[in-house]
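In: Provided below for reference: sequence and predicted model.
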Amino acid sequence: MSNRPNSGSTQPAKDRPANNWKTFFSLVNSAKPSKPMLIAALSFSLVATVVGLFVPLFTKNLVDGFSFDSLSGVQILLLAGVFVAQMLASGLSIFLLNKFGQQILSGLRDILWRKLLYLPLGHYDREETGGLISRVTNDTNVVKQVVSEHMSGFVNGIISIVGSIVILLMMDWQMTMVLLLAVPLTLAIMMPLGRKMHRISRNMQNETASLTSVLTQVLSEVRLVKSSNAEPIEYKRGKSGIAKLFELGVREGKIQAFIAPLMGIVIMMLMVAIIGYGGLRVSNGSITAGELVAFILYLIQIVMPLGQITAFFTQLQKAIGATERMVGILAEVEEDHASGERVPAVDHAIELRNLSFHYDQGEVILNDINFTIPHSRVTALVGPSGSGKTTLFSLLERYYDPQSGHIAYGERDIGQFSLSSWRSQIGYVSQESPLMSGTIRENIVYGLDREVSEEELRSVSRMAYADGFIDELPDGFETEVGERGMKLSGGQRQRIAIARALLRNPRILMLDEATSALDSTSERVVQEALNNLMRGRTTLVIAHRLSTVVDADQIVFLEKGKVTGIGTHEQLVASHDLYREFAEQQLRYPQLAN
């Protein structure tokens, strides 16, 4: 087994944190929001709530002693001051909590984005891209909402309820007991509805992630969709996800439609009971009219927060569900780019020794591979589709670790080198030549952490035979290439990819049949550019067409994950039956059939 650091494990992480409140608050804390800001926000919120508790008492005194003669300017100013103080404290609390929530949102997205970039390729073999995007966009927003929008309502609601009940007990315990009969009744109704709402919310999150995955997949490959006349099929897939979300939204609406009138009825019944019973007590002199008004106001301050508290717990459960998925991603083992030694300056051969590999628990892709890639020479990989050529490239780039055997650079396992140092030695030009949305300049210098001069840029463009078409474009190097470079032709994209590889000045070059998708004119130009790129470098080529590798210093023939032949073109034609058959079909050697 290879003893290299974890650079591309395909196994899921184990021992993930349990899904609970502690995990939720731990995740929020990892975003490093400002705790003083939270304390200030909750303090202002508490001030607004406490001030609100004294408003009914003010009202009681006004009602009991109301007359135009008794109404003084001081009382009016004091009451106005209370309302202004409450408004200012509430406004500051809302602003600070929103900013606190945005800090959490930004912090979590930053953590997840970095994690996703450093996860090994094996993670993306198991997870759909749309689902991962949903974790960064939707799930983080759910966590933010529970803190910035619901936490203050929960805290204030508890204080409002407790404070109101304490004051009411001091005013008249008998009427307070009548009022409190409605609290367990309301909770008995709201809690089951809250649990149903929680289940619906979690299902909506999952369906939203699924729909995001479908949309991302389809829109990223929209040309394939159109060329295959698959619009109706993909429309049905998207419509199915939309319909499921609609159904869940309707179910959520039904519960909300039940909760709102129910709360209205409960409040109305309490109002009737308090006004009726209170009116009786006012008439016999047990309480004053002002106390009855205060009771009604305190009743509102008890019943209304119940909805906020229920909403908080529903949103918290929703956020805990989102936390589970985010913590699952954060628990994955990421690639370690820094640990290890730098690749030595001296060129060495690359040796593959007893190399075997399979994806997860699937069938063996490479089985006991042994051969040497000599430095400063061209080695070609040839063989039927599915023989393991591309997987071998992935192992050389350390996207995955082999299950047994190892790859050596000179006498040292490549796992002893840091990932950043090893991958900086490799230039890769693929069949597709992927480009990032942006300008030609940005794509050529992509991944470099140093300034690139105009002279360097023009030099590598000239060697890649890209300067001609770039100069003809109105904006030259500042030309936008479009999403995935679709504003350029295949040959132009290939030449930009070659210029990018030249700028990196790699010692090891990996070409995945870089000319197979081009027309004959573009192929000739790109092949000349590749010849410039290959000069003096250790080069490994995946060849689907033998015409591109007949002059290779060494050809390795792979069949079903095993090396069945090594040699030059002439040697394999003479000694390897299947290679000879490939040559007869592709190179049309009539003499080979004799």
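Out: Arrived safely.

In: make it CA atoms for all contacts and neighbour counts henceforth
Out: Will do.

In: the strands in this protein, which residues?
Out: Assigned by DSSP state E, the strands in the chain fall at 350-358, 364-373, 378-382, 404-409, 412-413, 426-429, 508-512, 538-542, 554-559, 562-567.

In: alongside the first one, take a look at this:
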Amino acid sequence: SSALRFLFGAAMLVYLEWRLAVVSLVILPGMVLAVRFFSRRMRVLSHQGMEQQAQVSRRMQESLSATSLIKAYSSEKRTVSQIMSELEEALQISLEGVSVGSLANLTIGILPEISRAIVLIAGAYWIILGEWTLGSLLAFQSYLGYVYGPAHYLANAGLQVQGALAALERVSALFDIVPEETGTGFPVQRLHGEIEFRDVSFSYDSQEPVLENVSCRVQSGENVAIVGPSGVGKTTLISLLLRFYQPTIGEIWFDGRPACEYELSSLRQRIGYVSQSTLLLS
């Protein structure tokens, strides 16, 4: 019905005055460009907002679950400062999203009004010259609603759906995760202990690399300590050894054989692992 309303309105505009109809219809591509421009920005902001809200929830859960540890080290002020920083960033993203949405609605709403003003000025001038009638001008203004009404509705719908698309991208990322392959590969009876990283790179988000071009070899019986500040990839390195994640680039070898050729469960059974987080399973 909206499409028929739009086509009927456009036809009547051309019938009443084709010159003003051309001016009025030229506004529509401008609305399309405005929607495309603001939609991309709103989708990015919606995605960033959801990621930041997840970060805030993670920080809150982490702090509440480690209350005794935080008190033991007198880290209350530092923890509160971190939580407030995360909340401020989430608020900043939210305010930016509201600003962009308001500007988008203002732009989409003002374009039809510019067209109506042009029609009113030109129509009034032609009426004074006797080239047009007041009834035709009023009818033309009325049929503008037939054209701009559906266009404005579609533009608003296109903007509002960006939040849903951002959420869908986050859900789709879960379905893109490849499940672990168990029960296939070479079963591990014993490991001699030789480990080799061959140009291993890894990133959690496919944008910022955590490890980049790591190459090293650990001989059997050799003791190696990996030290560094928080966030440099020490835990990630061990997670790659246990094949919790797959390297983005490169390979990890055990005893002269790529790790991907071993049966996963038997490989993990031959690796001693002490987690950095304390957890007792009943």
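Out: Structure's in. What do you need? All values derive from a computational prediction rather than experimental measurement.

In: report the TM-score for the pair.
Out: The TM-score (TM-score structural alignment, normalised by the length of the second structure) is 0.56; 206 aligned residues with a Cα RMSD of 4.0 Å.

In: ok, back up a step: pick the most buried one from the strands of the first structure.
Out: Comparing those by mean neighbour count (mean count of other Cα atoms under 10 Å), strand 378-382 ranks first with a mean of 26.

In: so what does it touch, helix or strand wise?
Out: On a contact count with 3 or more Cα pairs under 8 Å, 6 or more residues apart in numbering; DSSP states H and E, strand 378-382 of the first structure meets strand 538-542, strand 554-559.

In: I'd like the ones you listed laid out as a markdown table, including distance to Gln174 of the first structure.
Out: Shown next, in a markdown table, are these (distance: least, Cα to Cα, whole Å):
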| stretch | distance to Gln174 of the first structure |
| --- | --- |
| strand 538-542 | 88 |
| strand 554-559 | 90 |
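
In: out of those strands, nearest to Leu457 of the first structure?
Out: Closest to Leu457 of the first structure of these is strand 538-542 (Cα to Cα; 23.0 Å).

In: tell me who's in contact with the closest residue in space to Ser2 of the second structure that isn't next to it in sequence.
Out: Of all residues not flanking Ser2 of the second structure in the chain, Pro150 sits nearest, at 5.8 Å (Cα to Cα, 6 or more residues apart in numbering). Counting by Cα atoms under 8 Å, 6 or more residues apart in numbering, Pro150 of the second structure makes contact with Ser2, Ala3, Arg5, Phe6.

In: list buried residues within those residues.
Out: Listed as buried from those are Arg5, Phe6; burial here means 16 or more other Cα atoms under 10 Å.

In: residues near Lys239 of the first structure, how many?
Out: Applying other Cα atoms under 10 Å, we find 13 residues neighbouring Lys239 of the first structure.

In: what lines up with it in the second structure?
Out: Here Lys239 of the first structure is matched to Met84 in the second structure, going by TM-score structural alignment.

In: thinking again about what came up before, roughly how far does the residue nearest to Ser2 of the second structure sit from Glu17 of the second structure?
Out: 21 Å (Cα to Cα, to the nearest Å).

In: and for Ala167 of the second structure?
Out: Ala167 of the second structure is 46 Å from Glu17 of the second structure, where distance means Cα to Cα.

In: same check on Ser46 of the second structure?
Out: 43 Å.

In: the two - which one has more neighbours?
Out: Applying other Cα under 10 Å to Ser46 of the second structure and Glu17 shows that Ser46 carries more neighbours, namely 21 against 15.

In: aligned partner of that one in the first structure?
Out: The alignment partner of Ser46 of the second structure in the first structure, by TM-score structural alignment, is Ser201.

In: with adjacent residues omitted, what lies nearest to its match?
Out: Taking Cα to Cα, 6+ apart, and ignoring the residues beside it in sequence, Ser201 of the first structure has Lys318 as its nearest neighbour in space, at 6.3 Å.

In: residues near the one you found, how many?
Out: By the criterion of other Cα under 10 Å, Lys318 of the first structure has 24 neighbours.

In: for it, what are its contacts?
Out: By Cα under 8 Å, 6+ apart, the contact list for Lys318 of the first structure reads Val142, His198, Ser201, Arg202.

In: what lines up against the first one once you look at the second structure?
Out: Across the two structures, Val142 of the first structure finds no equivalent in the second structure, going by TM-score structural alignment.
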